[in-house]
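Trainee: Okay, sequence plus prediction incoming.
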Amino acid sequence: MPFSAAKPIPVLVSGALGRMGREVIKAIFTTADCKLVAAVDTSPGSEGKDIGLELGLGETDITVTSDLEGSLCLISQSVRNDQPPNGAVIVDFTHPSAVFEHTRTAIAYGVHPVIGTTGLSPSQINELAIFAEKASIGSAVIPNFSVGMVLLQQAAAAAARFYDHAELTELHHNQKADAPSGTCIKTAELMEELGKNFNSTDVEEHESLAGSRGGLRSSGLRLHSIRLPGLVAHQEVMFGANGETYTLKHNTINRSAYMPGVLLAIRKVRSLPGLVYGLERLI
């Protein structure tokens, strides 16, 4: 059955007035198979404002609220008589300090989380995976919703088989709170699945300025973070060998690039048996 012929997926957006939240809501309004049912944001002065008017989409019946748990409760009650996989979905683009509790609370209320906020630690992701499996709530933690980035990560993992030296650099706008980015960490994790060590050296390195060589992972991979206004999201993986370098690079020019991946996750998360980590698990 085509998506448009089914009951629209009820979606709550947390971080509704943020850069990504705004794009997600606009994307939802352009699709027939998704329906915005709540907009949560804690920006000062936003409480009670019509989300459609705030985003230039025209007047709607949905007002901005700061009460995430209350919204999750209401939404879970509204779909309690629906048969699986017809539950509600929350898309979260908020802050690393809040995302773990947001995700756990959503699962507790039976609302399927699609998490774009980065900053979750491996132990937190593992804890959420266990909780989601026990609750039988499909969940998705997606460090990056770009299909192009997924392709870069797959290429980096393949290249890591042939190169023993590599460093990763990620560049983002200066409003990003966490460093390195979750996308960069995910790329390194995929390269490390080979179980090999990188960047052996016969030189004893010394930093005259602490951190100038980037963050060092146990595998030997080094991750570098740059934060500047004017940037959106960019990543480079550079491999080196005798007489050559091999560089993989991805640039996000506009946040609209993420929307096909966000909508894909919304459509698939309700059918998952538990939590998945990374867009590649859904493609």
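Mentor: On my side now, so go ahead.
Trainee: drop to CA atoms for contacts and neighbour counts, all remaining ones
Mentor: Noted.
Trainee: Can you show me the strands along this protein?
Mentor: Using DSSP state E, the strands found in the chain span residues 9-14, 34-40, 64-65, 89-92, 112-115, 139-141, 165-172, 215-216, 222-227, 233-241, 244-252, 275-277.
Trainee: how far is the fourth one from where the chain is centred?
Mentor: By that I understand strand 89-92. How far strand 89-92 lies from its chain's middle: 11 Å, per CA atoms, centre = their mean, to the nearest Å.
Trainee: Who's the closest spatial neighbour of residue 240, skipping the chain neighbours?
Mentor: Counting by CA to CA, 6 or more residues apart in numbering, residue 240 lies nearest to residue 165, which is 5.4 Å off, once chain neighbours are set aside.
Trainee: Look up how far residue 228 lies from that neighbour.
Mentor: Going from residue 165 to residue 228 by CA to CA, to the nearest Å gives 27 Å.
Trainee: Show me which of these two is the more surrounded one.
Mentor: Neighbours per residue (other CA atoms under 10 Å) separate residue 165 from residue 228, with residue 165 holding more: 19 against 12.
Trainee: wait, the more buried one sits on residue 244?
Mentor: No - applying CA atoms under 8 Å, one finds residue 165 not in contact with residue 244, separated by 11.2 Å.
Trainee: which of the residues in stretch 240-260 are buried?
Mentor: 249, 250, 252, 255, 256, 258, 259 (16 or more other CA atoms under 10 Å).
Trainee: Kindly apply the preceding question to stretch 112-129 instead.
Mentor: 112, 113, 114, 115, 116, 117, 118, 119, 120, 125, 128, 129.
Trainee: ok, now stretch 91-109?
Mentor: Of the residues in stretch 91-109, those buried (16+ other CA under 10 Å) are 91-96, 99-100, 102-109.
Trainee: For residue 237, the count of nearby residues, please.
Mentor: By other CA under 10 Å, 22 other residues sit near residue 237.
Trainee: Now for the closest residue to it other than its chain neighbours, how many residues are close by?
Mentor: Nearest non-adjacent residue to residue 237, counting by CA to CA, 6+ apart: residue 168, 4.6 Å away. Residue neighbour count, defined by other CA under 10 Å, stands at 24 for residue 168.
Trainee: One more to weigh against that first structure:
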Amino acid sequence: MSDIKVAVLGAGGRMGTQACAAVEAADGLELVARLGRGDEVSAETLAGADVAVDFTVPAVTEANVHAVLDAGAHAVVGTTGWDDASRGRVAAHLAELSPRGQGGTGALGVLIAPNFGLSAVLAMTFAAKAARYFESAEVVELHHPNKVDAPSGTARHTAAAIAAARAEAGRGPSPDATESGWDARGADVDGVRVHAVRLRGLVAHEEILFGNEGEQLVIRQDSFDRASFMPGVLLAIRSVVSRPGLTVGLEHVLDLS
């Protein structure tokens, strides 16, 4: 079987640099293009890539994905800032493409991962399973101060999964008697409060807090180095070529049954 050809968008950034090195060191993958800030995304600049990995910024990531699809390549996206509308536009674009894709290599796929850290994916999965059993639930995410969006994509994904599990279980809103100072209560993501911390020295961390009368469950995940994200990136690259359509969350390609 031939190697999967990979292009990295945002190759000059911290995550992009790590991704390039990981692809180059991995069996069965070949790095064919490094695109930096201002580089056009096209079939020519992608240099025949089967998969393009986007580690750019929220302002350009959706446009990049559409350009990657138009070029006939699959996309793996680690950039945050996505919402229902932007994901919907990508899903519609995928639906418009011919069953054989634009490059004759089969139906195209896009995998958007709010977090590539395996510990983070497991924490989100555990939180979704625990959510139905607790009266209260809140999320705290902690990141380096250079992060441009808040709350993080990981925290939003976590909160949305918690909210869905609570709704399925028939649980109402978490108890909260707050009458003033709502700005101190964090963002509201589908009814789950999410708090964002930006602090020098941090990389990426999340605490999910659950409470009942007389008990508390805390799920904590810490990423101390961006190298910890690379196994998930490589897994996503290898998986997306056989997953047509839109996939949101790395948990869908892990065996977490």
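Mentor: Looks like it came in fine. Being a predicted model, the structure only gives us computed values, none of them experimental.
Trainee: re the thing from before, of the buried residues of stretch 240-260 of the first structure, which pair is most distant in space?
Mentor: Maximum pairwise distance in these, criterion CA to CA, is 20.2 Å, between 249 and 259.
Trainee: Residue 179 of the second structure corresponds to which position in the first structure?
Mentor: Using TM-score structural alignment, the equivalent of residue 179 of the second structure in the first structure is residue 205.
Trainee: Sorry, wrong one. I was asking about residue 93 of the second structure.
Mentor: The alignment partner of residue 93 of the second structure in the first structure, by TM-score structural alignment, is residue 131.
Trainee: Then residue 143 of the second structure?
Mentor: Here residue 143 of the second structure is matched to residue 172 in the first structure, going by TM-score structural alignment.
Trainee: residue contacts, that match?
Mentor: Applying CA atoms under 8 Å, 6 or more residues apart in numbering, we find residue 172 of the first structure in contact with 225, 226, 227, 228, 231, 232, 233, 234.
Trainee: One more: residue 257 of the first structure?
Mentor: Residue 257 of the first structure touches residue 146, counting by CA under 8 Å, 6+ apart.
Trainee: Quick check: the gap between the residue opposite it in the second structure once aligned and residue 234 of the second structure.
Mentor: In the second structure, the residue equivalent to residue 257 of the first structure is residue 228, according to TM-score structural alignment. In this view, residue 228 of the second structure and residue 234 of the second structure are 11 Å apart by CA to CA.
Trainee: again with residue 246 of the second structure
Mentor: Distance of residue 246 of the second structure to residue 234 of the second structure, given as CA to CA: 18 Å.
Trainee: The two: which is more packed in?
Mentor: Neighbour count, other CA under 10 Å: between residue 246 of the second structure and residue 234, residue 246 has more, with 21 against 18.
Trainee: how about that one, what's its match in the first structure?
Mentor: Aligning on TM-score structural alignment places residue 246 of the second structure opposite residue 275 in the first structure.
Trainee: you'd agree that match is up against residue 132?
Mentor: Yes - the criterion here is CA under 8 Å, and residue 275 of the first structure meets it with residue 132 at 6.1 Å.
Trainee: what is in contact with those two at once?
Mentor: With CA under 8 Å, 6+ apart, residue 275 of the first structure and residue 132 have common neighbours 138, 139.
Trainee: And residue 114 of the first structure, what's its match in the second structure?
Mentor: Aligned by TM-score structural alignment, residue 114 of the first structure pairs with residue 76 of the second structure.
Trainee: For the first structure, which residue occupies the most central location?
Mentor: residue 116 (2.5 Å; CA atoms, centre = their mean).
Trainee: Contact partners for that one?
Mentor: When contacts are counted by CA under 8 Å, 6+ apart, residue 116 of the first structure touches 91, 92, 93, 141, 142, 143, 144, 145.
Trainee: how about those in CSV, adding distance to residue 40 of the first structure?
Mentor: Shown next, in CSV, are the contacts of residue 116 of the first structure (distance: CA to CA, whole Å):
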residue, distance to residue 40 of the first structure
91, 10
92, 9
93, 10
141, 19
142, 20
143, 21
144, 21
145, 21
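Trainee: ok, and these in the second structure?
Mentor: Checked against the second structure using both residues aligned by TM-score structural alignment, their matches' CA atoms under 8 Å, these keep these contacts: 91, 92, 93, 141, 142, 143, 144, 145.
Trainee: Would you check that the first one makes contact with residue 114?
Mentor: Going back to what we said before, that points to residue 91 of the first structure. Yes - judged on CA under 8 Å, residue 91 of the first structure makes contact with residue 114 at a distance of 4.8 Å.
Trainee: hey, what's in contact with both of the two?
Mentor: With contacts taken as CA under 8 Å, 6+ apart, residue 91 of the first structure and residue 114 have residue 266 as neighbours in common.
Trainee: Now do the aligned residue in the second structure for residue 21 of the first structure: how many residues are near it, please.
Mentor: Matched by TM-score structural alignment, residue 21 of the first structure corresponds to residue 16 in the second structure. As a burial measure, residue 16 of the second structure scores 22 neighbours (other CA under 10 Å).
Trainee: Run a quick check on residue 16 of the second structure versus residue 57, I expect a contact.
Mentor: No - the pair residue 16 of the second structure / residue 57 is not scored as a contact, 11.2 Å apart, by CA under 8 Å.
Trainee: I figured residue 160 of the first structure hits residue 193, correct?
Mentor: No - using CA under 8 Å, residue 160 of the first structure is not in contact with residue 193, being 9.5 Å away.
Trainee: Between those two, point out the one with more neighbours.
Mentor: Shown here are residue 160 of the first structure and residue 193; by other CA under 10 Å, residue 160 has more neighbours (21 against 10).
Trainee: Need the counterpart of the more buried one in the second structure.
Mentor: Under the alignment by TM-score structural alignment, residue 160 of the first structure pairs with residue 131 in the second structure.
Trainee: What distance do you get for its match to residue 219 of the second structure?
Mentor: The gap separating residue 131 of the second structure from residue 219 of the second structure is 11 Å, by CA to CA.
Trainee: of all the kept ones among the contacts of residue 116 of the first structure, which comes closest to residue 267 of the first structure?
Mentor: Of all those, residue 91 has the smallest distance to residue 267 of the first structure: 11.7 Å, by CA to CA.
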